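Colleague: Below is the sequence, then the predicted model.
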Amino acid sequence: MDGIKYAVVTGKSLRLLGKNQYTSNVESGSTKTEIKYWVELFFGVKVIAMNSHRLSRKGRRMVPITGHTMHYRRIIITLPPGHSIPPLLEILEKRT
């Protein structure tokens, strides 16, 4: 479960909860099959679909060194109707 970093709380991710879709950031080296296996094993739910994309790197400058932020992959997991991921749902409900 080390691959999944944290749940994403944005306006779009909150709208996707109504469609039973959960958004989180994962390690950039993780594959979709690994992530699906982790979610199904750890949370005990069936994953219908999964979309992912790599986040763009943002530059950071600390004089005289120039660097980049950490590189993550964002995934959107779709679950069947009636199923949910309780820990992620609780985190998102506390933020709203």
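Modeller: That came through fine.
Colleague: For the rest of this, base every contact and every neighbour count on C-alpha atoms.
Modeller: Will do.
Colleague: would you list every one of the strands in this protein?
Modeller: Under the criterion DSSP state E, strands of the chain are mapped to 4-7, 21-27, 49-54, 59-62, 65-68, 72-78.
Colleague: Distance-wise, check Ser30 relative to Lys36.
Modeller: Computed with C-alpha to C-alpha, to the nearest Å, the distance linking Ser30 and Lys36 is 10 Å.
Colleague: ok, structure two:
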Amino acid sequence: MANLQYFDVILRPVVTEKSMADMSEKKYTFLVNPEANKIQIREAVEKMFEGTKVKAVNTMNLDGKKKRRGMVFGKTAKTKKAIVTLTAESKEIEIFSAL
């Protein structure tokens, strides 16, 4: 397992129609480091965003897409997404409120 600090775990939020609709249920989607586990993701969210309490973390590993550039074939990098569900009494995450 990698020795990741909490600020290395969460890379950026995922902003799609589905993720924006899930915010009403206090579910937030993040792109995370592929080597991070659920416990590290939970700790990173609670440390980065004050007043939040994580109820559950669901993760999914996504393979890279096949790409072609001329006659050369390749793949994009693997990614990992995490859907973080907050408790009912938890504060909302402010970075999503401006969107």
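Modeller: Arrived safely. Quantities reported herein were computed from a predicted structural model and do not represent experimental measurements.
Colleague: what residue of structure 2 matches up with Lys12 of structure 1?
Modeller: Using TM-score structural alignment to pair residues, one finds that Lys12 of structure 1 aligns to Lys18 in structure 2.
Colleague: again, but for Val39 of structure 1
Modeller: With TM-score structural alignment as the matching criterion, the partner of Val39 of structure 1 in structure 2 is Val45.
Colleague: Could you tell me which residues within stretch 28-46 of structure 1 count as buried?
Modeller: Ser28, Ile35, Lys36, Trp38, Val39, Lys46 (16 or more other C-alpha atoms under 10 Å).
Colleague: From those, pick the one nearest Gly18 of structure 1.
Modeller: The shortest approach to Gly18 of structure 1 among the buried residues of stretch 28-46 of structure 1 belongs to Lys46, at 17.4 Å (C-alpha to C-alpha).
Colleague: got the contact list for stretch 89-96 of structure 1?
Modeller: Contacts of stretch 89-96 of structure 1 with the rest of the structure, by C-alpha atoms under 8 Å, 6 or more residues apart in numbering, involve Ala7, Val9, Leu14.
Colleague: how many other residues sit next to the last one?
Modeller: In other words, Leu14 of structure 1. A total of 18 residues lie near Leu14 of structure 1 under the criterion other C-alpha atoms under 10 Å.
Colleague: Brilliant, that's me finished.
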